[in-house]
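Undergrad: pasting the structure only:
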């Protein structure tokens, strides 16, 4: 069966824009969570978030594209260019019909939508941008990335909240198996505006703590909710034989994947995360004993944390595998969270370091997890399991296998800045 591997990574997260910037900050334990600054949060019970400060879209995108795009799309476009540069993919590497895009979305362009609705209310319909017709849509990132990079093969979007980021990468693997040579995949969300904030608050999951060090503490005895973040990651998913012919670096293989749903309360409320993990391990052809690290979902809600901890301990044994939740430094990024965890797992394989779960000091009684806290933990890279759950009962699990490293590409500067492609896309 055709093997799908990951050859490029582009990350934009609250603690770093650009993959190496993000990864260096993560290994240092630097958090991007703080008081919200993009809109006035006075009067809202939840006031903390993971905002990306060191990102100016004008540095990476042509001027004409800026008024056409929401912030989430601007982040995704920049990260896609970083990922392709990281993979050494240039125009003409593959036929456009052999390449495609599979992205995840959750909220869509809430910030763009709110601004245009304000224009409608305050100034009339003639002041509403024509680009409102697509800039708010949760599928717009897939369209803009395919236009930007002239990818005319398979295209799609998956909506599953936090779990959707894994589902989209799994869809990319399916397309590789069906004959595509290269897929861009991942997820991005950004909804730091009153419209988006109210939507996030609707299920009562947000922490109302105003201390960034204690607001989001998955598996901790003090856990009381979660903190939203913005951003995500784009991964270059490539057919393994083609990648090896190019002589590019292979970060890892998408070895296994599965998704399930929790049963409705009226049907017993059985949680499906354990079934997803078992099926993903079976798909990868590995046992629990062969997994070297688990990147947990880490809800931050005590009941959810207990259920996830029980699932991990039951499958791997008490303290049976290192577990980490590096999103304690970024907040939960909806569709972007799991792709960033995938990127972290691949970078952990590359460097032999498991990133820490910051600020968690007292694991809740009965948790039975070997939680990596404080500082990175050295490990001998092996299989990594990434877990993600979404509102409404979504569960997804993905197993990554370390990749064989091909001859290295020429070194690139660590700065995320990349040369802009020609200013020709964005029309619809």
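TA: Nice, I can see it. For clarity, every value in this text was computed on a predicted model and none was experimentally measured.

Undergrad: drop to CA atoms for contacts and neighbour counts, all remaining ones
TA: Fine.

Undergrad: What helix or strand is the nearest residue to residue 5 once chain neighbours are set aside located in?
TA: Leaving aside its sequence neighbours, residue 5 sits nearest to residue 253 (C-alpha to C-alpha, 6 or more residues apart in numbering; 4.2 Å). Following DSSP states H and E, the helix or strand that holds residue 253 is strand 252-261.

Undergrad: Measure how the helix or strand following that strand sits relative to strand 252-261, angle-wise.
TA: Sequence-wise, the next helix or strand downstream of strand 252-261 (DSSP H and E) is helix 273-284. Relative orientation of helix 273-284 and strand 252-261, computed by axes from the mean of the first three to the mean of the last three C-alpha atoms, to 10 degrees: 140 degrees.

Undergrad: Can you show me the helices along the stretch 251-400 of the chain?
TA: 273-284, 302-316, 337-351 (DSSP state H, counting those that start in this stretch).

Undergrad: Looking at the ones you listed, which is nearest to residue 220?
TA: Of all the helices of the stretch 251-400 of the chain, helix 302-316 sits nearest to residue 220, with 8.3 Å by C-alpha to C-alpha.

Undergrad: which secondary structure elements does that closest one contact?
TA: On a contact count with 3 or more C-alpha pairs under 8 Å, 6 or more residues apart in numbering; DSSP states H and E, helix 302-316 meets helix 273-284.

Undergrad: and residue 240, what does it touch?
TA: 2-5 (C-alpha atoms under 8 Å, 6 or more residues apart in numbering).

Undergrad: Tell me the one of those residues nearest residue 36?
TA: For the contacts of residue 240, the nearest to residue 36 is residue 5 (37.0 Å; C-alpha to C-alpha).

Undergrad: next up, a second structure to put side by side with the first:
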């Protein structure tokens, strides 16, 4: 239980770019990467803006058999894992299969593949689905395919907690390292962009209906109107620190604390109201209607506190917070209230890049972890991509300019639909000396 878990490889495949360097350039330049949906014809849908991975060619990262058997969500996972292993200086095939594991997060599964097969079932003359429907759609498909392809035979698993899952995956990776597996692939990718998937998201009433990408997703802003969906995410090599040092690996940082709580309440259709057993069902209203009362931040605040306590970090040591940033007014206010409850009159800088990329669910929280680790690597806390006009109740210390870190400690928070709350504390390694990789 004394093993320390560090991150030695980062693989990003997201709207912000393919590769950690491309993602970091997008973050520094605050370049918006959301735009009209192109993966299918979204004309006629209330939401037409999303974050897509531009220029992604699945065949560069997976062979023909894998492409036929799996969904784009898994293709993104193949790519991010390959990039993470290369970044960590590890081989694609494990020299010790039982010393490597895969623990990723998932939520919606293989949407595009499933859409195609179901359309063939009810719209084609064969009235059948392909043999790989049950494999590609399955929420654990990426974990299974990656463990087979890379021959990683250690303890493998999948975490399902919607957006919070990206952080839960890394927490579980630390536990796996402490139980004796020296290398774990963790993180998440997502692809929620198909007619079926978008319809499911629209049922929540939390999606933005703004057609202009520049104004569609504005968390914590007075003009917030909901979130913009996105694909992609980030995958990491989480490694036993002693194992990493023995092989001379570059270390981005250490995962020092984590926590998860649950609101025990359902996110109701069209409102995001946390309806407890005594409140009855909420009426369907648009996300911008913002009915009275906050989306209860108590358990989210508890997750943030627990993560700091388990990391041995006091609130005033935190350099930066990367929040969930849903972009729904009541949820933004609730998140701001949770941060104030934890940090009182000493709020740390807050930065979010989600307006640039969209909300990639579990992939989005993993992408926030990549941003935090790269910030410490480059000795630069990136300015937040908003808000321009903070909403009432969202008065946080948003980073307006890049600045150097002080303590090299980041707190990443995420809230998954239906009550999931997770938090992760990262301690960044010192920046490389001149001439180091």
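TA: Nice, I can see it. For clarity, every value in this text was computed on a predicted model and none was experimentally measured.

Undergrad: re earlier: what is the aligned counterpart of the residue nearest to residue 5 of structure 1 in structure 2?
TA: For residue 253 of structure 1, the aligned residue in structure 2 is residue 254 (criterion: TM-score structural alignment).

Undergrad: now swap in residue 180 of structure 1 and tell me
TA: Counting by TM-score structural alignment, the partner of residue 180 of structure 1 is residue 181.

Undergrad: Its match reaches residue 103, doesn't it?
TA: No. Counting by C-alpha atoms under 8 Å, residue 181 of structure 2 stays clear of residue 103, with 11.8 Å between them.

Undergrad: any idea which of the helices of the stretch 251-400 of structure 1 is most buried?
TA: Between the helices of the stretch 251-400 of structure 1, helix 337-351 has the highest mean count of neighbours, a mean of 26, where neighbours are mean count of other C-alpha atoms under 10 Å.

Undergrad: Mean deviation, that one versus structure 2?
TA: Superposing on structure 2 places helix 337-351 of structure 1 at an average distance of 0.5 Å from its equivalents, by mean C-alpha distance after the TM-score superposition for structure 1.

Undergrad: What residues in structure 2 pair up with that helix?
TA: Using TM-score structural alignment, helix 337-351 of structure 1 pairs with 364-378 in structure 2.

Undergrad: ok, and what's touching stretch 125-142 of structure 1?
TA: So stretch 125-142 of structure 1 is contacted by 68-70, 72-73, 76-77, 101-110, 112-113, 116-117, 119-120, 155-157 (C-alpha under 8 Å, 6+ apart).

Undergrad: what about the strands in the stretch 301-428 of structure 1?
TA: 322-324, 353-354, 370-371, 377-378, 383-390, 394-402 (DSSP state E, counting those that start in this stretch).

Undergrad: can you tell which of these is closest to residue 196 of structure 1?
TA: strand 383-390 (16.8 Å).

Undergrad: Packing partners of the closest one?
TA: Against strand 383-390 of structure 1 (3+ C-alpha pairs under 8 Å, 6+ apart) you get strand 291-295, helix 337-351, strand 394-402.

Undergrad: what does the shortest one correspond to over in structure 2?
TA: The alignment of strand 291-295 of structure 1 onto structure 2 (TM-score structural alignment) spans residues 318-322.

Undergrad: thinking again about what came up before, I'd like the distance from the match of residue 180 of structure 1 to residue 154 of structure 2, if you could.
TA: Distance of residue 181 of structure 2 to residue 154 of structure 2, given as C-alpha to C-alpha, to the nearest Å: 7 Å.

Undergrad: what's the overlap in contacts for the two?
TA: Common neighbours of residue 181 of structure 2 and residue 154 are listed as 98-101 (criterion: C-alpha under 8 Å, 6+ apart).

Undergrad: wait, isn't residue 235 of structure 1 in contact with residue 5?
TA: No. Checked against C-alpha under 8 Å, the pair residue 235 of structure 1 and residue 5 is beyond contact range at 9.8 Å.

Undergrad: What is the neighbour count of residue 122 of structure 2?
TA: Using other C-alpha atoms under 10 Å, residue 122 of structure 2 has 12 neighbouring residues.
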